[in-house]
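J.: Sequence and predicted structure are below.
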Amino acid sequence: MMAQPVDMVFDDQEIVKLYREYRPTPPENLISTVVDFVKEKSVEPLQLCVDVGCGSGQNTNMYTNYFQQVIGVDVSQEQVQLATKNCTHHNVIFKEGIAERLPVEDESAELVTSSVAIHWFNLDKFYKEVTRVLKPGGVLACYSYLGCTPIYAGKSYASTILEIGGMLNNYFPEEHKHLWTEYGTLPAFSPEEQMFSARDEKFTVETDSTLDDFLGYISSWSAFIKLRDIEGEAAASRFISESKQKGCNTW
């Protein structure tokens, strides 16, 4: 069993804004790799992509040039409203709904995607829904990222990120372990499953960022939100201050 859809950790309005501003958008070559795989199994033109756990729409919008229609689904009303407000594509619709009961017709989609979200779902029910929604030969593509690696003056500071993340170990849900294995520990959806690793550096996102950008990113972590909710604002502020100090001492 996975985390239940009633866990509304990302429904807070402030967190929704942080999520949109600081969470990375998947790289274009990852999206094109997924689409090429879909094209091997489906007849063009591709009609429908469904993005589950769409959040504020970063992943959803990446598929607009490949499909006649894209539907983003998220349990958070706040996320759906922000995604709709910021969307400039005519062929995208955002809907409030849960992964275990998708607001999508039977056998209507060539592709179902989920970016940094599947570890929150009840997998048994989600996989049944994906089977219902996909056309014959349809594809389920799920992906995440290993986290950010600050590089300053040519030196990697990945160990600093691990140290800061370790400060929140008690607040990460059990399902978070799947992220560290690049979803390799998830039950297979199909015997034709293919896996790509971020460790070969084929799929990367690079951006120029400040220390404040980094602090904004970690402020969007589910574990940080849990820390704030359980321990209070003072504890959350101390964590951010300690993280900032570690960053200042490192780069």
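T.: Ah, there it is.

J.: For the rest of this, base every contact and every neighbour count on C-alpha atoms.
T.: Fine.

J.: May I ask you to name the longest strand in this structure?
T.: Taking DSSP state E as the criterion, the chain has its longest strand at strand 134-143.

J.: Can you name the residues in contact with that strand?
T.: Strand 134-143 is contacted from outside by 34, 38, 41-42, 106-116, 118, 130, 182-183, 189, using C-alpha atoms under 8 Å, 6 or more residues apart in numbering.

J.: From the residues you listed, which land in helices?
T.: Here DSSP state H is the test, and the contacts of strand 134-143 give 34, 38, 130 as lying in helices.

J.: Tell me the one of the residues you listed nearest residue 235?
T.: residue 130 (40.1 Å; C-alpha to C-alpha).

J.: Please report the distance of the closest one from residue 123.
T.: In this structure, residue 130 and residue 123 are 10 Å apart, going by C-alpha to C-alpha, to the nearest Å.

J.: These two: which has the busier surroundings?
T.: Taking neighbours as other C-alpha atoms under 10 Å, residue 130 and residue 123 compare with residue 130 leading, 27 against 20.

J.: Distance check, that one against residue 36.
T.: The spacing between residue 130 and residue 36, counted by C-alpha to C-alpha, is 20 Å.

J.: Next up, a structure to set beside the first:
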Amino acid sequence: MSKQSDRFQTASDRYAQFRPRYPDSIVRRVAGRIVAVPVESALPVLDVGSGTGIFTRQLAAALPQGMPIIGIEPSFRMREQAMVQPASLSVFYRDGNAEHLPVEDGGARGVVAATAAHWFDRPAFYREAARALPSGGILAIVEYVRDEQSPAACAVVDFLARHGEARAYSRPDYTAELGALAGFGQLEEVREPVTFHLTLPEFAGLALSSSHARKIVEDMGEAEATARLQAIGSGLSDNDGKVPYGYVFQIFMTQRA
């Protein structure tokens, strides 16, 4: 098992419970581009690095009934969490990774990665996406990042930096990367800020669902880490006791020429 996959094995329960859903407007935007691809309806959509299937299930609900979508995820625990969640009969999950997509050439109408591509060997992933997509097929990177204008999000960043593992990646410039891909065009970008209002347990659970929080739990224990985070959240909460937590959701989409 790779180190990256191991990160998610240990956090899969918190990930499934506390990670946010994507805004419906974001999901519909991706689904609309995929549905417009001029290929036979039986070709599947691939959700690469699908984790616990949050985006997989949302995208399936936005696509025409019966259009297959395959979540590709190397972590067994993540796939296990995904498969116990209610989903349409057109959703499937497979073991696999971004650098070796388990489809034949031209075998997918869309290749999507939702808050996962920063972990990939992206040049290899882009080559695989080019191989897997027919003419007109859609490559979409969807992600959410903490809103730097949100005090609660900044407090979590600070807590993770002080007590967690060193950051294992830098934020990619998807505009530049997708814009430079040979054989693709019609790059589209969407950005949508969203504020979630979290209870103190949700605030702490979301922070500890980070892939960089494993060391915190190991060093402090889950109860102590949760208590510290809830104390931080309490100082940031509104009058209703909820913590306003900001994310920015983004889409970067391009089309196979």
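T.: Nice, thanks for sending it over. Just so we're clear, the structure is a prediction, and the values are computed from it rather than from any experiment.

J.: burial of the counterpart of residue 15 of the second structure in the first structure, as a residue count?
T.: Using TM-score structural alignment as the criterion, residue 15 of the second structure maps onto residue 19 of the first structure. Using other C-alpha under 10 Å, the number of residues around residue 19 of the first structure comes to 22.

J.: for the stretch 151-251 of the first structure, what spans make up the helices?
T.: Using DSSP state H, counting those that start in this stretch, the helices of the stretch 151-251 of the first structure run over 158-166, 177-180, 211-219, 222-231, 233-250.

J.: What is the aligned counterpart of residue 95 of the second structure in the first structure?
T.: Residue pairing (TM-score structural alignment): residue 95 of the second structure is matched to residue 96 of the first structure.

J.: ok so, going back, now the buried members of the contacts of strand 134-143 of the first structure.
T.: Buried members of the contacts of strand 134-143 of the first structure, scored by 16 or more other C-alpha atoms under 10 Å, are 34, 38, 42, 108-116, 118, 130, 182-183, 189.

J.: from memory residue 4 of the first structure sits against residue 123, does it?
T.: No. Checked against C-alpha atoms under 8 Å, the pair residue 4 of the first structure and residue 123 is beyond contact range at 10.0 Å.

J.: What is the neighbour count of residue 138 of the second structure?
T.: 31.

J.: how close does it sit to residue 106 of the second structure?
T.: Taking C-alpha to C-alpha as the measure, residue 138 of the second structure falls 12 Å from residue 106 of the second structure.

J.: ok, now residue 162 of the second structure?
T.: Distance check for residue 162 of the second structure against residue 106 of the second structure: by C-alpha to C-alpha, it reads 46 Å.

J.: for residue 3 of the second structure, same thing?
T.: Look at residue 3 of the second structure and residue 106 of the second structure: by C-alpha to C-alpha, they are 31 Å apart.

J.: One more: residue 250 of the second structure?
T.: For residue 250 of the second structure, the distance to residue 106 of the second structure - C-alpha to C-alpha - is 26 Å.

J.: what's the answer for residue 58 of the second structure, then?
T.: Going from residue 58 of the second structure to residue 106 of the second structure by C-alpha to C-alpha gives 24 Å.

J.: Distance from stretch 96-109 of the first structure to the middle of the chain?
T.: 18 Å (C-alpha atoms, centre = their mean, to the nearest Å).

J.: which residue sits closest to the most centrally placed residue in the first structure, ignoring its sequence neighbours?
T.: Centroid-nearest residue in the first structure: residue 116, 2.5 Å away (criterion: C-alpha atoms, centre = their mean). Residue nearest to residue 116 of the first structure in three dimensions, not counting chain neighbours: residue 144, with 4.5 Å by C-alpha to C-alpha, 6 or more residues apart in numbering.

J.: check contacts around the aligned residue in the second structure for that neighbour.
T.: Alignment note (TM-score structural alignment): residue 144 of the first structure maps to residue 143 of the second structure. By C-alpha under 8 Å, 6+ apart, residue 143 of the second structure lies in contact with 114-116, 249-251.
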